[in-house]
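J.: Predicted model and sequence below, questions to follow.
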Amino acid sequence: MFIIKTLIELFDDCQLENVIAGLKLNPEKIIYVGLKSAMSQRRQKAIRNFYTKKGIDVEVLFEDIKENDLQDAIDKINSILDNNDDCYFDLTGGSATFHAAVGAVSALRQVRLFRFDVKKGKFVNIVNCEEPLKINSMSMTINQALMLNGTARVYTTLDKRWNITERFKGDVDSIWQVICDNFEDWNSHTNAFNFILSHAVEKEPLFYEYTGLTEDIKISDIIMEELSICGLITDYVKGTDKISFKIKDSGIKDVLNKAGNTLELLCYILLSELKEECPGLIDDIAVGVNVDWDGVIHSEYDTVKDTRNEIDVLVMRKGRPVFISCKNGGMGKETLYELSTAAKHYGGKYASMVLVSTKKPEAKSAYAFFKQRAADMGIRLLDDMHIYTRVGFKNELYKAIK
């Protein structure tokens, strides 16, 4: 059993590999060795802030070496060993040059080498290391993970919109059942519903009346009637050119106003239930996560405009993020590229990707290509989810993130 005084980290492009040993072993000091170009001030700050936010009291130092200079790397490592007590090397990350330098040093000096299996969170002894006295959890919040990767979560007024009570969960289940019965028409209906709400007169709170109905406004009588049976819509009247109805509450209005909201919320609710039912499965979860590309938030009056993405559902599991994209209608290969780009930038190389949908490409050849492309990109497909029971849907999500 051992406690680490000095941890020597071979700096890597992957931030999770840079912090996993510090996170799990809680050393007194961490010395990062790497190229100056790779260890930017921004990345150094992200690592220091990460440890601070995690409440880990550790001294963090950065030592740079010359690019493609094996002897410089060897000299730097020897200097660190000469000037620090009780050193352990983490070989989880780092380039081939760094590993070669450590190998050269270890041939002449007795050094302690180990690495972590990041996916399993398992400590692996390479040489001269016993089992650690204590291995901490790899858990981290969504905000901590985004910060570590040099990005940042952006909060908007919409983040406070969902008040997920038991009654609200039941209403989402009801809307989902309506979608399952009418999934082919749901998107066009929701577009029409949104148009009507944007142009209607609100006669009284949540009671809307719109005049000017045409065939181009494809509001579905069947969907409106099913929503009425569920008590989510009342006083529904549709004439030749006029339509009026009342919505149960403002939360339901927000759900019905965008085609993908119900699927996103259902995934979030089911995953939240899994979090409660399976302790240790999920560390953090959020729906509708707005993220800034470089973590630098500019004022609305600034000439520099932020690049942002919205993640439908984001899950943290043992330090690794799971990016979930929810699609309620048709989709193509661009859907896969959008998900992959966001996951790799915001989550790093250990991010997982899941695409949840109700409709897959109709042509068998098109779907075969789509499925193979998703597999090549490491994206897990959960399609035709409208045919699953609630329990079946939850089980598929469980298997996808486990």
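T.: All right, it came through fine.
J.: Please make it C-alpha for all contacts and neighbour counts, starting now.
T.: OK.
J.: Which parts of the stretch 201-350 of the chain are strands?
T.: Assigned by DSSP state E, counting those that start in this stretch, the strands in the stretch 201-350 of the chain fall at 201-204, 207-211, 233-238, 242-247, 284-292, 308-317, 320-327.
J.: So which residues make contact with the longest one?
T.: Counting by Cα atoms under 8 Å, 6 or more residues apart in numbering, the neighbours of strand 308-317 from elsewhere in the structure are 139-142, 264, 267-268, 281-293, 321-326, 342.
J.: on that earlier part again, which one, of the strands of the stretch 201-350 of the chain, ends up nearest to residue 70?
T.: strand 320-327 (32.4 Å; Cα to Cα).
J.: Can you give me the buried ones in the closest one?
T.: Residues of strand 320-327 classed as buried by neighbour count (16 or more other Cα atoms under 10 Å): 320, 321, 322, 323, 324, 325, 326, 327.
J.: Mind putting those into CSV with distance to residue 48?
T.: Formatted as CSV, those follow (distance: Cα to Cα, whole Å):
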residue, distance to residue 48
320, 19
321, 20
322, 24
323, 25
324, 29
325, 31
326, 34
327, 37
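J.: try this one side by side with the last:
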Amino acid sequence: MKTLIELYDPAHPVKNILTALIFKPEVLIFIGLKGSLTDRVQSLVERLLRQKGIEAELRFMETDLKDGNRVVRMLEQITWEHADCVFEISGGPDLLLALVGHFCALRGVPQLYKDVDSQELVWITSEGERREPLVLPKLGISDLLLAYGARLERTDHYYPDLSDAAQEACIGRICQVFLRFLEEWPHVSVWFQYVCRNAAEEDRGYDCLEVSEKRDGRVNMLLRQFKNLDVFYALQKAGAIHDLAIDSRRIRFRFENTDIRRLLTNQGVWLELCTYLSAAQTGGFDDLVMSAVIGWDYENKANYPQNEIDVVLLKGIRALFISCKTSITKRSPYDLYEIKTLCERFGGDMAQAVLITADNCLNTNHSLYIRAREMGIVILDINTIKKGNLGRELLKIAAGRYHFPEQEKTKNG
């Protein structure tokens, strides 16, 4: 294929460039309605294609459907200049699609349709219809964001190095401790923050691994927040701390490493980590990012807002935008509107908003669950997490195979 003609669809910026990424044409022509192919749109399309290694000659042409004859003359001119062209007809304005389809049928110009759901490419030629498997190009989250005019600025929380298998295994075990001691975990983080701050004040440096804390009034007050000290022994068994010794006068232990130390002082990161690790361990996602700070404009950093999204997952061209809320007891629909808005802004209609909570959602805030379903937002709660099904459920959502529990349907009548 030397020349690909793409009918530009403003609602699907990723789909607009998929066929070009698959076939790498020499010439790529975008046809859009008047006003749709702005300078900004052209800049975004070119930047994304170049970023993905497509060096095709680009042309952008606008048309007005009020004059059908003029549209036909434009199509005649294109096909005369590019006798080897193929029209990609997967998207675009309905009337323009009808005109192009009729024109191609009369002139014997080949057409191409991609069915993302069935993973098929459909060729329509004068000889009939031919189908072949559709192999989607590999895209990253940065590619997706750029297609929607945004960019990944940074990751906000401390980001653990999960390329180290031993470290990943240790963090996974700590996640299980977190889930076991959910009610006490805020006190765990406060405790570690306190002893680490003391170490820094004693000029031993924040990265000091050895902790020996005298059980004075402040320390004992913090310890009284725990039912018992089982959480510390559980963390030792998980490999987060070592050489734990507790008596009436002092608590001593040693952190596994500075990475684990930083994570244990961060209360808000653990549900994100559970989600991120569960998704990563499935091996089914093309890209994953945690604590993603996204800028709304890829060019103008100063004058446009930024938002943090807890976890973003990408499989094919379908993204999951995930908000992690340890508790939803007092949560309002605002939390749903926030993740839904960000999902639509940065992923369009191929993206899915997900809320993950460590609460039992049906019992704790059933009205929020009902509202989420009405908005098309999936909520996965502690029942899914503790069964070890979180990663599998996220893959189901990404594949469009997730179904809301029957229990909810019964309650809603």
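T.: Sure, I can see it. Keep in mind that this is a model prediction, so the values were computed, not measured.
J.: Map residue 192 of structure 1 across to structure 2 for me.
T.: Taking TM-score structural alignment, residue 192 of structure 1 has residue 190 as its aligned residue in structure 2.
J.: All the helices of the stretch 301-413 of structure 2, residue numbers only.
T.: Taking DSSP state H, counting those that start in this stretch as the test, the helices found in the stretch 301-413 of structure 2 are 333-347, 361-364, 366-375, 382-386, 390-398, 406-412.
J.: Also the stretch 151-300 of structure 1?
T.: Under DSSP H, counting those that start in this stretch, the stretch 151-300 of structure 1 gives helices at 166-181, 186-199, 221-229, 250-256, 261-277.
J.: how about JSON lines for those, with distance to residue 375 of structure 1 and mean neighbour count added?
T.: Formatted as JSON lines, those follow (distance: least, Cα to Cα, whole Å; neighbours: other Cα atoms under 10 Å):
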{"stretch": "helix 166-181", "distance to residue 375 of structure 1": "26", "mean neighbour count": "17"}
{"stretch": "helix 186-199", "distance to residue 375 of structure 1": "27", "mean neighbour count": "18"}
{"stretch": "helix 221-229", "distance to residue 375 of structure 1": "35", "mean neighbour count": "17"}
{"stretch": "helix 250-256", "distance to residue 375 of structure 1": "31", "mean neighbour count": "17"}
{"stretch": "helix 261-277", "distance to residue 375 of structure 1": "21", "mean neighbour count": "19"}
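J.: Which among those helices is found nearest to residue 112 of structure 1?
T.: Using Cα to Cα, the nearest of the helices of the stretch 151-300 of structure 1 to residue 112 of structure 1 is helix 261-277, at 37.7 Å.
J.: just checking, what packs against that closest one?
T.: For helix 261-277 of structure 1, the packing partners by 3 or more Cα pairs under 8 Å, 6 or more residues apart in numbering; DSSP states H and E come out as helix 166-181, helix 250-256, strand 284-292, strand 308-317, strand 320-327, helix 390-401.
J.: Mind doing that once more with 7 Å?
T.: Here helix 261-277 of structure 1 touches helix 166-181, strand 284-292, strand 308-317, going by 3 or more Cα pairs under 7 Å, 6 or more residues apart in numbering; DSSP states H and E.
J.: Buried residues in the shortest one, which are they?
T.: This points to strand 284-292 of structure 1. Within strand 284-292 of structure 1, the residues scored as buried using 16+ other Cα under 10 Å are 284, 285, 286, 287, 288, 289, 290, 291, 292.
J.: Map the second one across to structure 2 for me.
T.: Using TM-score structural alignment, the partner of residue 285 of structure 1 in structure 2 is residue 288.
J.: Which residue, other than its chain neighbours, is closest to that match?
T.: residue 313 (4.6 Å; Cα to Cα, 6 or more residues apart in numbering).
J.: Trace the one you found over to structure 1, please.
T.: In structure 1, residue 313 of structure 2 lands on residue 315 (TM-score structural alignment).
J.: same thing with residue 333 of structure 2?
T.: Checking with TM-score structural alignment, residue 333 of structure 2 has residue 333 as its match.
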